[in-house]
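Peer 1: what follows is a predicted structure for the sequence shown.
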Amino acid sequence: MIITLKDGSKKEYESPMSVLEIASDISAGLGRMACAGEVDGEVVDLRTVIEKDCELNILTFDNSEEGKAAFRHTASHVLAQAVKRLYPDAKCAIGPSIENGFYYDFDMPSLNREDLDKIEKEMKKVIKENHKLEYFTLPREEAIKLMKEKDEPYKVELIEDLPEDAIISFYKQGDFTDLCAGPHLMSTKAIKAFKLISSSGAYWRGNEKNKMLTRIYGTAYTKKADLEERLAYLENIKNRDHNKLGREMELFTTVDVIGQGLPLLMPKGQKIIQTMQRWIEDLEDNEWGYVRTKTPLMAKSDLYKLSGHWDHYKDGMFVLGDEEKDKEVMALRPMTCPFQYFVYKNSQKSYRDLPIRYGETSTLFRNEDSGEMHGLTRVRQFTISEGHLIVRPDQMVEEFKGCMALAKHCLTTLGLEEDVTYHLSKWDPDNKEKYIGEPEVWEETQQHIRNILTELDIDFVEDVGEAAFYGPKVDINAKNVYGKEDTMITIQWDALLAEQFDMYYIDQNGDKVRPYIIHRTSIGCYERTLAWLIEKYEGLFPTWLCPEQVRILPISEKYMDYAKKVEKECKANGIQVTVDGRSEKIGYKIREARLNKVPYMLVVGAKEEEEGKVSVRSRYLGDEGAKDLQVFIDDICKEIRTKEIRKIEVEN
């Protein structure tokens, strides 16, 4: 047989050879580094025997993601073996490799850092013992019997859910056997450098109706230096995590007796959100033609039954009352659209009245799963820059483009435009019961959005099953510091709900015509956007967003009167300013202002008072020297007005 390698060279063998044997024949070093193989484009185990002509690529940790995955998957099995030794009653669920690491889920009590350190120590023993990983398969009944004997109910469930013709494979290493499709390394000894990162709760199969398991996260590398670099990176992003940094900066907090997903915005955090909210409302109303509404925070269930949310979204709502017992059942609103439809319906509309762009700063409530709560990114009460455009069908494409342009403008102003990905979220034709409307309507509207994104030269991916129940949408997503992706801005195409709400306009012929609707946000959820900004700027927000833009630092109490005068002038120009009048040395005050991430410090003493100046220190240029007070005010006001994002040129 002839084996064609990745570089185009060929190797000829007279008898079948395993992937590992071929790798070792090419070079002993490659055999040692090999983690898996790729045969005619399919990733296979090192033990796979090749019996015919094919194209073969030897996958190593360094040359492929698939090689890394096989390496880390083996590390997850080492983890499971160590856990079973230390906690014999723990039940194994699943343990895959993931980007930059691996995890394994166990049915066992929650763990702390001390527990993880103990498991790490046991993992080192497993690795040192150099267990060979032995691959074998069993018929379905024997496989189930084996896992029942080992008292592994989650594995039994997985086997029972496999297709009848599935190959049921296992890997055995010493005293540990796991249901697994592979691929894996040849032995545990190859895991040179690893670290258990954290543990958390995770529902079995990701379903909140199932039992909460304990998930252990880890990472593994072939070199200690690479592991140390990764751990340093993780420490850095942990310090950038908005959930940590936002609390340290006193932007928000949470309290157990108030509840999960219900953050308290502190004065500084609320000031940032207030600044963004006022900007968005003025932007939408004055430049983009929106009119503002204010609608109730709750409604009778009748409204949500009319909209379809009761049938399609009830589990995500906070319902007040019991339909079987109470005459009237209410629910907190998860979105504003049904309310704004009745604003539209309050009077008859002509084709000349359209488009109408309704905007509202909406407080919404969604019954998120408790396991999903995280800081400001996943909460149960939040505020959103919500809008609904009621348009004629012939206006739909241009208005949709306008919503895309507004979203891009907001992202650019915040300095976030390069951090996002665009997704066309489509319906799932295999689960039609999740949606309203006919298939042809869905296909037509999805094609319209596809054409718009293509025309605007926006790179996008298509996600099946991510559409709202009433229409496809564009989701603009971003990742947090840990790589988890969340939707920041949504723009939805709706050709269906106007029918359910009997919405119409009178066209030029005097006929009643159904409008189309665009559901959209311009900046999305304010709380989630604040979290994003904290992590993006590590708390060093652009000046216009800072809750404290200037701190005045008098050298001593003698200059407090001048400091107060400077403060008054700054406040008169709309600058967020404070005075540090404490009896502390000026160096201490400067260091503390830096720690508080204040963009500008104005040092004032005898010379500054005499000349009507301020000595400016900034996070951008460091010591900027003395400036006339009015010059400084003019400069910072321009920076705030234009929402400039200045480059930081000095190390803080």
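Peer 2: Looks like it came in fine. Because the structure is predicted, anything quoted here is derived from the model rather than measured.

Peer 1: please make it C-alpha for all contacts and neighbour counts, starting now.
Peer 2: Fine.

Peer 1: quick check, residue 59 in a strand?
Peer 2: Yes. Residue 59 forms part of a strand when assessed by DSSP: H, G, I helix; E, B strand; the rest coil.

Peer 1: dump the residue contacts of it.
Peer 2: Residue 59 makes contact with 34, 35, 36, 37, 38, 66, 67, according to C-alpha atoms under 8 Å, 6 or more residues apart in numbering.

Peer 1: now do residue 158
Peer 2: Under the criterion of C-alpha under 8 Å, 6+ apart, residue 158 has no neighbours.

Peer 1: regarding it, what is its secondary structure?
Peer 2: What three-state DSSP gives for residue 158 is helix.

Peer 1: so how far is residue 378 from it?
Peer 2: 30 Å (C-alpha to C-alpha, to the nearest Å).

Peer 1: and here's the other structure:
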Amino acid sequence: MEQIGVLSEGNIYDLQTAEALNITGDEIKADNSPESLEILRHSCAHMMAQAIKELYPEAKFFVGPVVKEGFYYDFKVDSKISDDDLPTIEKKMKEIANRKLPIERFQESREEIENKFANDELKQAVLKNITDDTLTVYKQGDFEDLCRGPHLPNTRMIRAFKLTRVAGAYLGGDEENEMITRIYGIAFFDKKELNDYVKMLEEAKKRDHRKLGNELELFAFNEDIGAGLPLWLPNGARLRGKLERLLYKAHRVRGYEPVRGPEILKANQWVKSGHYANYKENMYFTTIDEQEYGIKPMNCVGHIQIYKNDLVSYKDLPKKFFEYGVVHRHELSGAMHGLFRVREFTQDDAHIFCLPSQVKNVIIDVLEFVDSLMKLFDFKYEMEVSTKPKKAIGSDEFWETTTQAIMNALDSEGLEYGIDEGGGAFYGPKIDIKILDAIGRKWQCGTVQVDMNLPTSFEMEYINDKGEKEQPVMIHRAILGSFERFIGILTEHTAGEFPFVIAPTQVIIVPIADTHVEYAKQIQKELLYDEIDSEVFDMNESLNKRIRMAEKKRVPMILVLGDEEVENKTVALRDRRKREQSNMSKEEFIKMLNDINNGSKI
């Protein structure tokens, strides 16, 4: 297998850069490893840009990085480009690959680069963010671009690729700037890997929570009230309410106390917490009585003040507060995506205040909670420990101590985890919970964060066994992450066929004739007393059509009621997958449903 790069101290270098800078390290081969795919996809992005330039000679390019879902390039052309144009661009890319062009690296002075791209406002925008005096350019055929690499030696190795979608993007991610075009793509060394990925994309389109949310009437968005602000329709509100109740009980049996903080706080609280300096661009502010206030992006400050409302003894610790906290965060217009990225959402948030000696056990308890929830919804999951980011508060000693405490807790339970260098919150390291859905995609959901900075900033205290004041440790914890995002993920994971315990409509009752409607409504009322939601399909349609309509609703249970069922007080339970029916008494049916609900514990 051909070598295409070098891995040294966690950094990826292509062969040309490694030779120029005399860098040695582990070989990177063309083998679909994460490191090799980064090199391949970076080169494929340049090849896409070259194809665009040949098709649209006036094209100007901003940046073309490798991202989690493959790669993209931001650019500007005079024409309007849509998904319908992607096959044409792909065809041109294949032509370029067949030319087997060498990809060459050159070093040039900043002055040379500025002169070369003097008439390219996008490249000038890139240069504003670079301070180096000597820059690198990569060239293949007639195409060249300012770039650090890494890249493959030539275009012949780029064979298995697919352009996936066209999107709009604000220049530099700033919505004050102009909107330019972005094309996403994916590439592998192996054709089979690409085919498998394309099949996954096709399946993902069928499961898209925005499409299913509309079909199942779960939620809606309305530009009249504002972007990124979901409207929960009755079906969605029922589903969400059941999930909330399920989690409420799970929290209470684990010793959590419900609390609620205000949604708007004086700005000085956000200054003290560090959010004003480190997170202000993501927040909304207003002025009341000539005083600045900030709408909360997180629930931690409110919970801190609830903790400080009373004198706390070491015997009271750990204290566990939880809240379904509504928060607001400013997301760029182009970044919002269904329920996955919204401007208002509700966290299943909790904060645990404990002794330093209790941190390990608290983390283990939280991870047990996570495991219980994931098993209920049939999710596999992975964990990552996220370390100190560039923008952070607190000493190096704090970061080293708390990061090691997290790893010790995981190691003591024999739990596997990865490391996300620089991925921590600005106030502390964390464990990120990443769930795997039914078609193999990975989603960031829950998080566990250890924080000693906020207790210091807010002068939090407890009375120790000697009657002295000490500072507690604060642990931030969310398992779902947010109800919105989790419901979006769960919708796609289940393809809209939700588990019985949270399904918005759990039973559809189909009376065969008008004479059976009264019995159907009697069952519906009895089910509602047991908090089981049902619908009666007594519309003016044929029986077969009503059954087909019920099956399309993806409900767990369908009942068909006729003369025999009314007379004997029984039900005919229809299995919509097998298209089979079984009979049981009404009491047996209701007991069966209650047993399912009672057995679905977290």
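Peer 2: On my side now, so go ahead. It should be emphasised that the depicted structure is a prediction, and the values quoted were computed from it without experimental measurement.

Peer 1: fetch the TM-score of the aligned pair.
Peer 2: Overlay of the two chains. TM-score (TM-score structural alignment, normalised by the length of the second structure): 0.86; 594 aligned residues with a C-alpha RMSD of 3.7 Å.

Peer 1: which helices and strands sit right next to the helix ranked longest in the second structure?
Peer 2: The residue-count maximum for a helix in the second structure (DSSP state H) belongs to helix 34-55. If contacts are counted by 3 or more C-alpha pairs under 8 Å, 6 or more residues apart in numbering; DSSP states H and E, helix 34-55 of the second structure sits against strand 3-8, strand 26-29, strand 66-67, strand 70-76, helix 86-98, strand 179-188.

Peer 1: give me the spatial nearest neighbour of whichever residue in the second structure pairs up with residue 526 of the first structure, chain neighbours excluded.
Peer 2: When the second structure is aligned by TM-score structural alignment, the residue opposite residue 526 of the first structure is residue 483. Sequence neighbours aside, residue 346 is the residue nearest to residue 483 of the second structure in space, at 5.8 Å (criterion: C-alpha to C-alpha, 6 or more residues apart in numbering).

Peer 1: that neighbour matches what in the first structure?
Peer 2: For residue 346 of the second structure, the residue aligned by TM-score structural alignment is residue 383.

Peer 1: and the contacts of stretch 321-329 of the second structure?
Peer 2: With C-alpha under 8 Å, 6+ apart as the test, stretch 321-329 of the second structure has contacts from 251, 256-261, 263, 282-284, 295-299, 303, 342-352.

Peer 1: rewinding a little: that's a strand at the match of residue 346 of the second structure, yeah?
Peer 2: Yes. Residue 383 of the first structure: assigned to a strand according to three-state DSSP.

Peer 1: for residue 210 of the first structure, see how far away it is.
Peer 2: Taken as C-alpha to C-alpha, the span from residue 383 of the first structure to residue 210 of the first structure is 30 Å.

Peer 1: comparing the two, which residue is more hemmed in?
Peer 2: residue 383 (18 against 11; other C-alpha atoms under 10 Å).

Peer 1: from residue 114 of the first structure, how far out is that one?
Peer 2: 39 Å.

Peer 1: same question, residue 362 of the first structure
Peer 2: 44 Å.

Peer 1: and residue 237 of the first structure, by the same measure?
Peer 2: Noted for residue 237 of the first structure: a distance of 22 Å to residue 114 of the first structure, by C-alpha to C-alpha.

Peer 1: wait, what's in contact with the closest residue to residue 203 of the first structure other than its chain neighbours?
Peer 2: Leaving aside its sequence neighbours, residue 203 of the first structure sits nearest to residue 212 (C-alpha to C-alpha, 6+ apart; 4.3 Å). Residues near residue 212 of the first structure by C-alpha under 8 Å, 6+ apart: 107, 201, 202, 203, 204.

Peer 1: noted, bye for now.
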